[in-house]
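>>> Structure for the following, please:
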Amino acid sequence: MQRILIVEDERDITDLIGFNLERAGYSVLKAHDGITGASMAIHEQPDLVVLDLMLPGKDGYAVFKEIRRDARSRDIPVIMLTARAQTEDRIQGLEAGADDYLTKPFSPKELMLRVQAVLKRSDGTPGAVTVQHGPFKFNKNDLKFYLDGEPVDLTSTEFKLLLYLTERAGKAQDRNDLLRTVWGYSDDVHSRTLDTHMKRLRQKLGTHADRVETVRGIGYRVTPTENV
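Purely as a prediction, here's the structure:
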């Protein structure tokens, strides 16, 4: 049974999320302040964290940074949950490296779909254990990525996005197809999500950032082997 940690100070919202998660077959952990939430994420190592940003003791961004700094929890996927509906807040959450972002008020059904999508893409990918493409090397079993032989920390979403493009190197991938495959939804509202993750991914690729090309009017592609 997969375990999900809810870090939310409003107990009625915590109970609502917890009820729907348990009904869907998940085991639920709860924390009502940032300090407790960060500690539980690191020591309990849940399969996913639903993290509110407006928390007592330590805000959600500080909790998220602490989770990502610790080797025991850095690979745990995080869905940020907040009453802030401004685009800038949503982009800040995604740029920080969150796997997804949901604003209040939200539909419990939508949250469940987001949870399922994030957990699905954080699972190991079946098939060949490793994929090698020029300077890129992927280990699907442990979701590790290597650039020129050196490990690079990617979130589960970044890993799946880059792997999907790499396995189809040389062919432009439509934006909507990427959103549907990696995030589980496809519409203009979420297109900024893709661009934000691509920006972070290119930053992590450093001098190899140009290996991921923007194809105007279509989407993105990874350059073919002969160009790598």
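
>>> For the rest of this, base every contact and every neighbour count on C-alpha atoms.
OK.

>>> The residue nearest the centre of the chain: what's it in contact with?
Nearest residue to the geometric centre of the chain (C-alpha atoms, centre = their mean): Asp99, 2.1 Å. Shown in contact with Asp99 (C-alpha atoms under 8 Å, 6 or more residues apart in numbering): 77-80, 118, 155-157.

>>> if we go to 10 Å?
Counting by C-alpha atoms under 10 Å, 6 or more residues apart in numbering, Asp99 touches 48, 76-80, 93, 114-115, 117-119, 121-122, 155-158, 183, 193, 197.

>>> try Gln92
Gln92 touches 61, 98, 196, counting by C-alpha under 10 Å, 6+ apart.

>>> next up, for comparison:
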Amino acid sequence: MRLLLVEDSVALAEEVQAGLIRQGYAVDWLADGRDAAFQGAVEPYDLIVLDLGLPGRSGLDVLREWRSQSLLTPVLVLTARDGWAERIDGLKAGADDYLTKPFHPEELFLRIQALLRRSRGLANQPSLRVAGLSLDEARQCVQQGDAIIELTAAEFRLLRYFMLHPGQILSKTHLGEHLYDGESERDSNVIEVHVNHLRKKLGRDIIETRRGQGYRFGTSV
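So this is what the prediction gives:
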């Protein structure tokens, strides 16, 4: 899952970005509202974390512009402790959730996880459960029947994306856009390698290859 973090505090942004990367997310970081307005509208992010107090343009203006352009990407806004009016304005402008500074990183990670599930219609599930698999996002492993199957970091990122999009045909290009940040080189052959590794661990039928189209997860089991 690829996230955009928009935060002008370097220390906070570096801490949050590092934590999100450990959680298996690809993260792009911007510190200016003008840059965020453009990049958030043109890049295929799965979720955006947006501070409202930004240089260049306020986060609230950026959020209003995104929603006026029919951008449906979930947005979690960050506000100051006493910024109750900002929270209300942010929700009115189209924010999906908010978090007040200072915050514990674990709360941010859980809110992001919940927003991503909610956006895929999986809000009531305590864990991701698809095609006989239960994904443990904290331990980055998967349970299949009684077996606990360990995953590499890359396998975990790919499987989580598949499980959030069951039954959908996903091209290698699409997967690359959502599994890597904007600075990473995207190699479709690497994705194919990770797909084959998941098949060896979970069964060949769990990921269907659609020739000339991409992959479809969870429809054959």
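
>>> Mind checking the TM-score on these two?
In this superposition the chains share a TM-score of 0.53, using TM-score structural alignment, normalised by the length of structure 2; 124 aligned residues with a C-alpha RMSD of 1.8 Å.

>>> Could you export the contacts of Gln92 of structure 1 as CSV, including neighbour count, secondary structure and distance to Ser27 of structure 1?
Output for the contacts of Gln92 of structure 1, formatted as CSV (neighbours: other C-alpha atoms under 10 Å; DSSP: H, G, I helix; E, B strand; the rest coil; distance: C-alpha to C-alpha, whole Å):
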residue, neighbour count, secondary structure, distance to Ser27 of structure 1
Tyr61, 20, helix, 24
Ala98, 23, coil, 21
Thr196, 17, helix, 31
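
>>> Filter these down to the ones also in contact in structure 2.
For the contacts of Gln92 of structure 1, the contacts that are reproduced in structure 2, applying both residues aligned by TM-score structural alignment, their matches' C-alpha atoms under 10 Å, are 61, 98.

>>> Would you mind checking which of the contacts of Gln92 of structure 1 is nearest to Ile35 of structure 1?
Tyr61 (11.8 Å; C-alpha to C-alpha).

>>> pretty sure that closest one is touching Gly37, no?
No - judged on C-alpha atoms under 10 Å, Tyr61 of structure 1 makes no contact with Gly37 at a distance of 11.8 Å.

>>> Return every residue with contacts to both of these two.
Both Tyr61 of structure 1 and Gly37 are contacted by 51-52, 55, 67, under the criterion C-alpha under 10 Å, 6+ apart.

>>> In helices, which of those appear?
Ile67 (DSSP state H).

>>> Now compare the shared contacts of Tyr61 and Gly37 of structure 1 and name the two farthest from each other.
Using C-alpha to C-alpha for every pair in the shared contacts of Tyr61 and Gly37 of structure 1, the one that comes out farthest apart is Leu55 and Ile67, at 15.1 Å.

>>> More neighbours: which of the two?
Taking neighbours as other C-alpha atoms under 10 Å, Leu55 of structure 1 and Ile67 compare with Ile67 leading, 25 against 22.

>>> How about the contacts made by the more buried one?
37-42, 45, 49, 61, 73-78.

>>> Let me know the closest of the residues you listed to Leu178 of structure 1.
Set against Leu178 of structure 1, the nearest of the contacts of Ile67 of structure 1 by C-alpha to C-alpha is Pro77 (18.7 Å).

>>> what lines up against that closest one once you look at structure 2?
Aligning on TM-score structural alignment places Pro77 of structure 1 opposite Pro74 in structure 2.

>>> how close does that match get to Arg67 of structure 2?
For Pro74 of structure 2, the distance to Arg67 of structure 2 equals 10 Å [C-alpha to C-alpha, to the nearest Å].

>>> Could you pull out the residues contacting both of those two?
94-95.

>>> and those two? which has more neighbours close in?
Each of Pro74 of structure 2 and Arg67 has its neighbours counted (other C-alpha under 10 Å); Pro74 has more, 20 against 15.

>>> Contact partners for the more buried one?
Neighbours of Pro74 of structure 2 in contact, by C-alpha under 10 Å, 6+ apart: 45-49, 94-97, 112, 115-116, 118-119.

>>> cool, and Ile79 of structure 1?
6, 48-52, 93-94, 97-102, 111, 114-115, 118 are the contacts of Ile79 of structure 1 under C-alpha under 10 Å, 6+ apart.

>>> likewise Arg67 of structure 2?
Per C-alpha under 10 Å, 6+ apart, neighbours of Arg67 of structure 2: 41, 73, 93-95.

>>> Which of those fall in helices?
Reading helices off the contacts of Arg67 of structure 2 with DSSP H, I get 41, 93.

>>> re earlier: quick one: buried ones out of the contacts of Ile67 of structure 1?
37-38, 40-42, 45, 49, 61, 73-78 (16 or more other C-alpha atoms under 10 Å).

>>> A strand includes Gly221 of structure 1, no?
Rather than Gly, residue 221 of structure 1 is Arg. Yes - under DSSP: H, G, I helix; E, B strand; the rest coil, Arg221 of structure 1 falls within a strand.

>>> wait, it sits on Leu162?
Yes - with contact defined as C-alpha under 10 Å, Arg221 of structure 1 reaches Leu162; the gap is 9.4 Å.

>>> Verify the contact between Glu107 of structure 2 and Leu99 for me.
Yes - with contacts counted by C-alpha under 10 Å, Glu107 of structure 2 reaches Leu99, the gap being 8.6 Å.

>>> Give the aligned equivalent of Pro108 of structure 1 in structure 2.
Pro108 of structure 1 maps onto Pro105 in structure 2, by TM-score structural alignment.

>>> and Leu158 of structure 2, what does it touch?
Per C-alpha under 10 Å, 6+ apart, neighbours of Leu158 of structure 2: 1, 24, 152, 175-176, 178-179, 191, 194-195, 198.

>>> Dump the residues you listed into JSON lines; add secondary structure and distance to Asp82 of structure 2 as well.
Shown next, in JSON lines, are the contacts of Leu158 of structure 2 (DSSP: H, G, I helix; E, B strand; the rest coil; distance: C-alpha to C-alpha, whole Å):
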{"residue": "Met1", "secondary structure": "coil", "distance to Asp82 of structure 2": "31"}
{"residue": "Gly24", "secondary structure": "coil", "distance to Asp82 of structure 2": "32"}
{"residue": "Thr152", "secondary structure": "coil", "distance to Asp82 of structure 2": "42"}
{"residue": "Leu175", "secondary structure": "helix", "distance to Asp82 of structure 2": "40"}
{"residue": "Gly176", "secondary structure": "helix", "distance to Asp82 of structure 2": "40"}
{"residue": "His178", "secondary structure": "helix", "distance to Asp82 of structure 2": "35"}
{"residue": "Leu179", "secondary structure": "helix", "distance to Asp82 of structure 2": "36"}
{"residue": "Ile191", "secondary structure": "helix", "distance to Asp82 of structure 2": "45"}
{"residue": "His194", "secondary structure": "helix", "distance to Asp82 of structure 2": "46"}
{"residue": "Val195", "secondary structure": "helix", "distance to Asp82 of structure 2": "47"}
{"residue": "Leu198", "secondary structure": "helix", "distance to Asp82 of structure 2": "47"}
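
>>> No further questions, thank you.
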